[in-house]
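J.: Have a look; sequence and predicted model below, questions after that.
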Amino acid sequence: MSTVDTVDVADLDAELGSLLTGSLTTDPDILATFSRDESLYSPDGTPLALVRAHSVDDVVTTMRFAHAHGIPVVPQGARSGISGGANAVDGCILLSVKSMDRILAVDEENKTVTVEPGIINLDLKKALRSYGLAYPPDPGSVAMCSIGGNIATNAGGMCCVKYGVTREYVREITVVLADGTLTRLGHRTVKGVAGLDLAGLFTGSEGTLGVIVEATLKLVPLGPDPLSALATFPSVKAAVQTVAAYMATGATPSLLEMMDAKTIGMVNALGDFGLDESVGAVLIMQSDSTTAAADTEAFAAVATDNGAHDVAFADNAQDSEMLVAARRSAQPAWEHYAQAHGGGQLLDDVCIPRSAMAEFCDRVDAISDSTGAMVAVIAHAGDGNMHPSVFFDTADGASVARAQDAFDQIMALGLELGGTITGEHGVGNLKSEWLARELDEGNRRLHRSLKDAVDPTGILNPGKMLEHL
């Protein structure tokens, strides 16, 4: 492979210039800005250059150049991830597709939309409303995350409990492979079993197999405005026991979220949402069905039976959105708290069976106590996706060590309880060592073989998800 010292990117700059679309920069200040995603404690390297792609040709040209010279490439979208998946590695080309953000076609009859990868999830949702259509995947960072990044990480979010994750909405993707080959994967039709499910394989591959440049997505009819309810509990354990009991009734909420007491305080400090800080936890439930009023009443009954202090109802769309906005503010509130208390945050993303949530929460409390690490917890509780966040002072070695110990114990606990190390945030470089622990040897061998077949020189997003397999 070529080294940074021997590669002259002027030739790539000239090629992109001749296309009259893409742009390349080696400005150190700009490179530093693009070298990290939103993760607060993931390593990053020094890139060789940044390419801002505006077209498929820009991506093809960049990948051909990188392949010819053995230069690592780190694909990027909005850089809203929190696992270090878009962070630079030394000597890489950062390949940003953020500016490729158009809606290319809306097919109302077949209920699909074709988009470029840089379009922001919320912008797509807003554009589809005039067609009476909706794109359900709804990450917490919906206002800033891109569809390409959502596909690359198989993003989830708050509505997964009813609507599932991104993979279930990807019909067809156009991908640029490591050598610059442009290919279409998947089918635009509702059904299609010709060949292997390569679109499914690339969804969630975190930029290690190819660069997504176009996607055709399944849509659903736009539903009625949802109604919501908020229940307060004396403890996190009581809240998650309510979740298990409520979901066992066969309920299909469109959202069922949990925040613990520490998070409630941080959210109030960030946005003055007026949440009750004297409680141990809150659950926010939402229904977008035609029986929403009855659904919220049923939730209230189960919550009361499981020890809820109080249940409040949001009986109009505006109040419902305020409750959801409070939950969406949890991660920004965590980041604000972290920056004010030493700058460190390690965010777990453990998904476990709902039946194991109470034990998980009890043992996370025990881990926090035994390590002395500060841990706050939120959850997409309806589908068992737990997000404990460990806070620490990056300038204090002992604080860092305590946080890393707590983070590792929580990851191990998730696996012990039959879960996975990531339900939606992706592996990135934050959890790459843990992926090797979750997968057995046969599974690891399949991953290695697929990576070698698609990217034989290993230039696509090295040092990330597949690094330790």
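T.: Received, thanks. Keep in mind the model is a prediction, meaning the values are calculated, not measured. Numbers count the residues shown, from 1 in each chain.

J.: only C-alpha atoms for contact and neighbour calcs from this point on.
T.: Will do.

J.: Counting neighbours, what do you get for the closest residue to residue 264 other than its chain neighbours?
T.: Here the nearest residue to residue 264 in space, its sequence neighbours aside, is residue 277; by C-alpha to C-alpha, 6 or more residues apart in numbering that works out to 6.2 Å. Using other C-alpha atoms under 10 Å, residue 277 has 18 neighbouring residues.

J.: again with the one 10 residues further on
T.: As a burial measure, residue 287 scores 25 neighbours (other C-alpha under 10 Å).

J.: who touches it in this structure?
T.: Residue 287 sits next to 226-228, 252-255, 295-296 when contact means C-alpha atoms under 8 Å, 6 or more residues apart in numbering.

J.: Now with 10 Å, please.
T.: Taking C-alpha atoms under 10 Å, 6 or more residues apart in numbering, we find residue 287 in contact with 162, 224-229, 251-256, 293-296, 320.

J.: Show me which of those are buried.
T.: 162, 226-229, 252-256, 293, 295-296, 320 (16 or more other C-alpha atoms under 10 Å).

J.: adding another structure so you can compare the two:
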Amino acid sequence: MSLRLADGLAGALPGSRLITDPDVLAGVGRDQAQWAPAGVALAALRARSGEEVSRAVAACAELGIPVVPRGAGTGLSGGANAVDGCLVLDLSKMDSIVEIDVENMLAVVQPGVVNNALKAAVAEHGLWYPPDPASAPWSTIGGNVSTNAGGLCCLKYGVTRDYVLGLEAVVGGPGGAYGTRLRLGRRTTKGVAGYDLTGLFVGSEGTLGVITEVTLRLRPARPEAPRTVVGAFGGLAGAGRAVAELTSCGLVPAALELLDRVCLEAVEDWRHLGIGASAEAMLLASVDTPGAAGDEEAEAVRAVFLRSGADWAELSGDPVEAEALFEARRLAYPALERLGPVITEDLCVPRSEVPEMLARIEEIGRRHGVRIATIAHAGDGNLHPLLLVPPGDDTARTAAEAAFEDLLTAAIGLRGTVTGEHGVGLLKRRGMQRELPLGVRAMQRAVKQALDPLDLFNPGKVTGDDPGL
């Protein structure tokens, strides 16, 4: 049966470069969520144009073959993992920056454009694209849009959704036959003509259609290098108090990142950045307010760090040192991966609850006997506890999986959410069902059914029903 389907798909897509090699399919059939299940794809296609995506979706609809879109594969929830018998639609080769409109401060890009490549391109025109996930050197705009990625600067400048003006998607259902290309949204800064269908696609993880082009708003480039404030704390509790105090004082740095000692040691052992790893927790704040006001703001942040119990807090005037510190934050996840399997959480709680959530992370780790490293976009309450498991230790893995679920429950109990920016994918479906009321989940399923009646697009993700959940 699979062979007949593969032959039928190849016949329906003359000239397309279908991939059927099992080793290659295994490589493109999953993202970076090591413990999320993945099926066996029927084939993969590295699409080169929106028209090719359209033809592929139409052919898959005719043959009953599920479509799983994929960008760079940097996801951490299993959202791009293959399902059995699917076509993996790899969009990484659709990597053209179609337009940079300097006058209107926007860019039109294909989904395979890498985040940092877009930043570099618009910087040449005195412009800036703020969303900056830690995976920005590798992750693609299509994947960022599909998960509504945040990043280090989202505290002050917002997340991906805040920059998506419009998009083109290949859809099915009421928008037309499967394979229809539709443009959603606009190029203007305002617009309320009808429902916000663009916003609906942002964060939908490829379950409503395949994004083939994105129109993004840009900002003027920042006029000067940000000031960096570093605070070293004797524990996570003190760092959490500093985060809550900054919020209550109305201070909003451009970035406010947390790393614990485990993360700092892992990065230093790997890359030897010279950052030191003696503190139990470190807060990094970036202040980009220009002029004297920025100097005052940076000093106010430093004062809050000290009042909250920092062992020391300093303003870094050395841009090389500042870059090394934030590079350590970006490298924390791959550095920890070198130590063994990692389960990555993506909790988000109200900023006032950050101290309590940090305390619960430590308690859950102790209770389950699981080593947990913590990094965070602390300023907006988005915490990433990383559960570390010795390779090949099934008992430790079982304990880590139990701790994972307890962390989700703890975040929900503090009026938070199970995912701030990584997406639901496969790993967070149980948590999402605990977080969202039954009526809300029913609305989500209704939207999916209306826009994708064949359940063709990335089936089983986000709203997927599982009798075991």
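T.: Great, that's in hand. Here the structure is a predicted model, which means the values were calculated and not measured.

J.: What's the TM-score once they're superposed?
T.: Their TM-score after superposition, calculated using TM-score structural alignment, normalised by the length of the first structure, is reported as 0.95; 458 aligned residues with a C-alpha RMSD of 1.4 Å.

J.: ok so, going back, of the contacts of residue 287 of the first structure, which belong to helices?
T.: 162, 293-296, 320 (DSSP state H).

J.: any idea what residue 362 of the first structure aligns with in the second structure?
T.: With TM-score structural alignment as the criterion, residue 362 of the first structure lines up with residue 359 in the second structure.

J.: how far apart are whatever helix or strand its match lives in and its match in the first structure?
T.: Counting by DSSP states H and E, the element that carries residue 359 of the second structure is helix 354-368. Its aligned residues in the first structure lie a mean 1.1 Å from helix 354-368 of the second structure after superposition (mean C-alpha distance after the TM-score superposition for the first structure).

J.: how about that helix: buried residues?
T.: 354-358, 360-362, 364-365, 368.

J.: Nearest to residue 73 of the second structure among the residues you listed?
T.: Nearest to residue 73 of the second structure among the buried residues of helix 354-368 of the second structure: residue 361, at 27.7 Å, using C-alpha to C-alpha.

J.: isn't the closest one right next to residue 372, touching?
T.: Yes: counting by C-alpha atoms under 10 Å, residue 361 of the second structure touches residue 372, with 7.8 Å between them.

J.: shouldn't residue 83 of the second structure be in contact with residue 69?
T.: No: if you go by C-alpha under 10 Å, residue 83 of the second structure and residue 69 don't touch, sitting 11.2 Å apart.

J.: higher neighbour count, these two?
T.: A direct count of neighbours by other C-alpha under 10 Å for residue 83 of the second structure and residue 69 places residue 69 higher, at 29 against 23.

J.: how about the nearest residue to that one, chain neighbours excluded?
T.: In this structure, residue 69 of the second structure finds its nearest non-sequential neighbour in residue 89, 4.6 Å apart by C-alpha to C-alpha, 6+ apart.

J.: wait, is that neighbour part of a strand?
T.: Yes: under DSSP: H, G, I helix; E, B strand; the rest coil, residue 89 of the second structure sits within a strand.

J.: Tell me the counterpart of it in the first structure.
T.: Aligned partner of residue 89 of the second structure by TM-score structural alignment: residue 95.

J.: repeat for residue 26 of the second structure
T.: With TM-score structural alignment as the criterion, residue 26 of the second structure matches residue 32.

J.: ok, now residue 17 of the second structure?
T.: Match for residue 17 of the second structure (TM-score structural alignment): residue 23.

J.: any idea how far the aligned residue in the first structure for residue 124 of the second structure is from residue 90 of the first structure?
T.: With TM-score structural alignment defining the correspondence, residue 124 of the second structure maps onto residue 130 in the first structure. Distance, residue 130 of the first structure to residue 90 of the first structure, using C-alpha to C-alpha, to the nearest Å: 45 Å.

J.: more crowded one of those two?
T.: A direct count of neighbours by other C-alpha under 10 Å for residue 130 of the first structure and residue 90 places residue 90 higher, at 14 against 10.

J.: picking up where we left off before, am I right that the residue nearest to residue 264 of the first structure sits in a helix?
T.: No: using three-state DSSP, the assignment for residue 277 of the first structure is coil, not a helix.

J.: Could I get the contacting residues of it?
T.: 232, 260-268.

J.: Identify the residue of the first structure aligned to residue 415 of the second structure.
T.: Counting by TM-score structural alignment, residue 415 of the second structure lines up with residue 418 in the first structure.

J.: Let me know whether its match touches residue 357 as I believe.
T.: No: if you go by C-alpha under 10 Å, residue 418 of the first structure and residue 357 don't touch, sitting 11.0 Å apart.

J.: Strands along the stretch 201-350 of the second structure, start to end?
T.: Here the stretch 201-350 of the second structure has its strands, by DSSP state E, counting those that start in this stretch, at 210-217, 219-220, 227-233, 255-260, 281-287, 312-316, 342-344, 347-348.

J.: go on, the stretch 51-200 of the first structure?
T.: Secondary structure of the stretch 51-200 of the first structure, counting by DSSP E, counting those that start in this stretch: strands at 73-76, 93-96, 103-107, 112-115, 133-134, 170-176, 182-186.

J.: can you tell me what part of the second structure the longest one aligns to?
T.: Matched against the second structure by TM-score structural alignment, strand 170-176 of the first structure falls on residues 164-170.

J.: which element is residue 18 of the first structure on?
T.: Using DSSP H and E, residue 18 of the first structure sits in helix 10-19.

J.: again with residue 449 of the second structure
T.: Counting by DSSP H and E, residue 449 of the second structure is part of helix 438-451.

J.: What's the average distance for that helix when superposed on the first structure?
T.: Overall, helix 438-451 of the second structure averages 0.6 Å from its counterpart (mean C-alpha distance after the TM-score superposition for the first structure).

J.: I'd assumed residue 185 was in contact with residue 192 of the second structure.
T.: Yes: using C-alpha under 10 Å, residue 192 of the second structure makes contact with residue 185 at a distance of 9.2 Å.

J.: More neighbours: which of these two?
T.: residue 185 (22 against 8).

J.: Near residue 418 of the second structure, how many other residues are there?
T.: 29.

J.: same thing with residue 199 of the second structure?
T.: Neighbours of residue 199 of the second structure using other C-alpha under 10 Å come to 19.
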